[in-house]
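Asker: Make a model of this:
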Amino acid sequence: MKTVHRNAVKPLVSCGIVHTTDRPHLSIIIPAWNEEAALPLTLDSLLTVLEAENLRDRSEIVVVSDGSTDTTVAAATASLKGRAEYVVVDLARNVGSHAAIRCGLSHASGDHIVVLSADGQDPPDTIPPMLQKLESGSDIVWGLRAGRDNDPFSKRASAGAFYRMFRWLTGLEYPPSGLDFVGFTKQVNSAVSQYTERNLPLFLLIYNLGYSQAVVPYERAERVAGTSGWSFRKRTKLAVDMITAFSAAPIRLVSLLGVIVAFLGFSFGLLTMIRAIVTDIPVSGWSSMIVLTSVMSGTILLGIAAIGEYVWRSLDETRGRPIYLERDVLASERPKDP
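Answerer: Predicted structure coming up:
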């Protein structure tokens, strides 16, 4: 099978793998950042499942290298060339997994779409039952983890605390096992493409679109190779994005906190005046002033920080900069109907 550069050859012409229709039945999106070790193993496992289920000739695999600095692009191309219809997108810089997935969705042409992790933790053999539910009428099918036993206790505890806080702040549901393995129809993909925010928590958006949903339980595996790039900083940013994208609760909480602090301040001032007029008890000086100043300063800084998150996101949107830039797109040539 010949590989073509899509930015150099338009449109793609027929050659290579034979489909029953011009458009593939299934598109599998795999975002990858520095996954040269894990990605070939994941693709081998995926292709084995597709072959066993007679899906290989009706599927396309879209790998998005999220600004990788290793040989992820070469590893993806070498693993897929001659074995499946594929698109390998090389992004110019790292933009995050959710933006990389959105890039992959723009290249997906299948009737059904599945998002799969590159590290092998999402088992490819879960895809056939997910596809069955999509073909049975569900618009969205989630791979639901049976548990988080493979995660450290600290990660499980912090995730559980965040999900409870998130539901309290936004009123939205979010499964405690997380959302990151999903399949959906092209209609859902079309709906997702209408959302253009830069800092968009993609899976949370899909979960709350309103389309019919189903779940397929699965056991999340260990990473097949390499180390995770899902750092604490990235998890924190996603958490803030999730809250600010779907709720104004932080600003309202800051407003409420301001009212409470102001009430306490006025009450303390009134109490101080009464004590000075009615009693001979001397007014507290230095210590009280330091405590009040610290509380007020902390409250003001907290309010500025919360409002600043929303202001920064508004500024980020008004700039109109592209969410991602594609350095190159490598693709197998798509066949036409015989």
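
Asker: C-alpha from now on. contacts and neighbour counts both.
Answerer: Will do.

Asker: Show residues contacting stretch 207-225.
Answerer: Stretch 207-225 has contacts (CA atoms under 8 Å, 6 or more residues apart in numbering) with 37-38, 41-42, 119-123, 126, 129-130, 133, 138-148, 150, 172, 188.

Asker: Can you list the buried residues in it?
Answerer: 207, 213-216, 218-220, 223, 225 (16 or more other CA atoms under 10 Å).

Asker: same question, stretch 142-152
Answerer: So stretch 142-152, judged by 16+ other CA under 10 Å, has buried residues 142-145, 148.

Asker: What of stretch 264-280?
Answerer: Buried residues in stretch 264-280, counting neighbours by 16+ other CA under 10 Å, are absent.

Asker: What lies in contact with that stretch?
Answerer: With CA under 8 Å, 6+ apart as the test, stretch 264-280 has contacts from 281-283.

Asker: ok, the closest residue to Glu197 other than its chain neighbours to Asn199 distance?
Answerer: Setting aside the residues directly before and after it, Glu197 is nearest to Glu317 in space (CA to CA, 6 or more residues apart in numbering), at 6.7 Å. Computed with CA to CA, to the nearest Å, the distance linking Glu317 and Asn199 is 9 Å.

Asker: run this one through as well so I can compare:
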Amino acid sequence: MALISIVVPVLNEEEAVPRFFARMAAVQRRLPDHRFQYVFVNDGSTDRTIEVLTSVDKPRNSELVILDLSRNFGKEAALTAGLDHATGDAVIPIDVDLQDPPELIPKMLDAWVAGYEVVVARRASRSSDSWLKRKTAHAFYATHNRIAEPRIPHDVGDFRLMDRKVVDAIRRLPERRRFMKGLFAWVGFRTACVDYVRGTRQTGKTKFSGWKLWNFALDGLTGFSTVPLELAGYLGFVIACLSFVYGAALVALALLGRIDVPGYASMLTVILFLGGLQLLSIGIIGQYLGRAYMESKQRPVYVLRDVLKRSGPVEEAAVARGAGQLDLTKPAGPA
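Answerer: Below is the predicted model of the structure:
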């Protein structure tokens, strides 16, 4: 009987947790040959998420592990924490807002049993997203796959099934600034794909603002490609060549006595153009330098305040607290 770990990062989701467990209970009843472990990662919630998790009716014959982070570290860090503590033969990250349907899990398990080590869930339709989000998401995937390696599949999020060997490979990667979609693709393994239509969020509001999504995209591009640095160098070389040709032409015209009185507007335009390119190049270099700086500190990806476990029914379970109040275990360490 295989153990399936469901990893769920949460931030202020007190209303969504009971609905999520209700849907998962129905899914579990369709899978009597599998045991389930739920690993919830509380990413600095300020509402009653922890209280709800410790008292909610979870599905029968399942274990609940609650990782309480010391503050909000972000979804990528929370997902890392969940993968570090999931002990299942297969691990499935999923959002608690039910936009990714738990009912797809049996189909993913069928592909896993058939021999696939990764089963990704691809959004066949993004109709639940706004027009702007659909266009920017398409632009990101197209840009990333053109300049970065490895390619990441279009319209595939964190919702996927991973075999234990895949999770162990990801945990050995030492990055602190993590772009999990890229890391999932980087490790490879035999991959199957199942399509689904993504629904609307059932409760609460999204925690990703436009600014956070922009920075998330930058992490994805700079974490897996040096093409922006190369483009800055090529652009500088081309402009230097054009400047040399322009300067030579001015010298030739001066020697022939055909040069006009220098114009203020044209000179100012050239100065501003070159200055803007220099600042752009410095900004690109700064992105990579900042990543190297953050990695050089070797701080842990997350800090645990507490670990709580429930293995029996609510009325019989005692909440067991972890021995260490601050778990500084790095994600690259052994389970």
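
Asker: What value does the TM-score take for this pair?
Answerer: For this chain pair, the superposition-based TM-score is 0.88 by TM-score structural alignment, normalised by the length of structure 2; 311 aligned residues with a CA RMSD of 1.7 Å.

Asker: just to revisit the earlier point, higher neighbour count, Glu317 and Asn199 of structure 1?
Answerer: Comparing Glu317 of structure 1 with Asn199 by other CA atoms under 10 Å, the one with more neighbours is Asn199, at 20 against 15.

Asker: quick check, the more buried one in a strand?
Answerer: No: assessed with DSSP: H, G, I helix; E, B strand; the rest coil, Asn199 of structure 1 is coil; it does not lie in a strand.

Asker: Counterpart of Lys181 of structure 2 over in structure 1?
Answerer: Counting by TM-score structural alignment, Lys181 of structure 2 lines up with Phe203 in structure 1.

Asker: likewise Gln298 of structure 2?
Answerer: Using TM-score structural alignment, Gln298 of structure 2 pairs with Gly320 in structure 1.

Asker: Could you count how many residues lie near its match?
Answerer: Neighbourhood size, Gly320 of structure 1 [other CA under 10 Å]: 10.

Asker: Now do Leu79 of structure 2 against Phe216 of structure 2, distance only.
Answerer: 15 Å.

Asker: Looking at those two, which is more packed in?
Answerer: Leu79 (23 against 15).

Asker: Now that one: which helix or strand?
Answerer: Here Leu79 of structure 2 is covered by helix 75-85, with elements defined by DSSP states H and E.

Asker: That helix maps to which residues in structure 1?
Answerer: Going by TM-score structural alignment: helix 75-85 of structure 2 matches residues 97-107.

Asker: Can you show me the strands along the stretch 151-300 of structure 2?
Answerer: Secondary structure of the stretch 151-300 of structure 2 (DSSP state E, counting those that start in this stretch): strands at 156-163, 191-197.

Asker: Same check on the stretch 1-150 of structure 2?
Answerer: 2-10, 34-42, 62-69, 90-93, 118-125.

Asker: packing partners for the shortest one?
Answerer: When contacts are defined as 3 or more CA pairs under 8 Å, 6 or more residues apart in numbering; DSSP states H and E, strand 90-93 of structure 2 sits against strand 2-10, strand 156-163, helix 164-171.

Asker: Quick one: average offset of the last one versus structure 1, please.
Answerer: This points to helix 164-171 of structure 2. Its aligned residues in structure 1 lie a mean 0.5 Å from helix 164-171 of structure 2 after superposition (mean CA distance after the TM-score superposition for structure 1).

Asker: Run the chain-centre distance for that helix.
Answerer: When C-alpha coordinates are averaged (CA atoms, centre = their mean, to the nearest Å), helix 164-171 of structure 2 and its chain have centres 16 Å apart.

Asker: What range does it cover in structure 1?
Answerer: Residue span in structure 1 matched to helix 164-171 of structure 2, by TM-score structural alignment: 186-193.

Asker: likewise stretch 119-130 of structure 2?
Answerer: Using TM-score structural alignment, stretch 119-130 of structure 2 pairs with 141-152 in structure 1.

Asker: Show me the contact partners of that stretch.
Answerer: Residues contacting stretch 141-152 of structure 1 (CA under 8 Å, 6+ apart): 126, 130, 133-134, 156, 177-184, 213-222.

Asker: ok, 7 Å please
Answerer: Contacts of stretch 141-152 of structure 1 with the rest of the structure, by CA atoms under 7 Å, 6 or more residues apart in numbering, involve 130, 133-134, 156, 177, 181-184, 213-220, 222.
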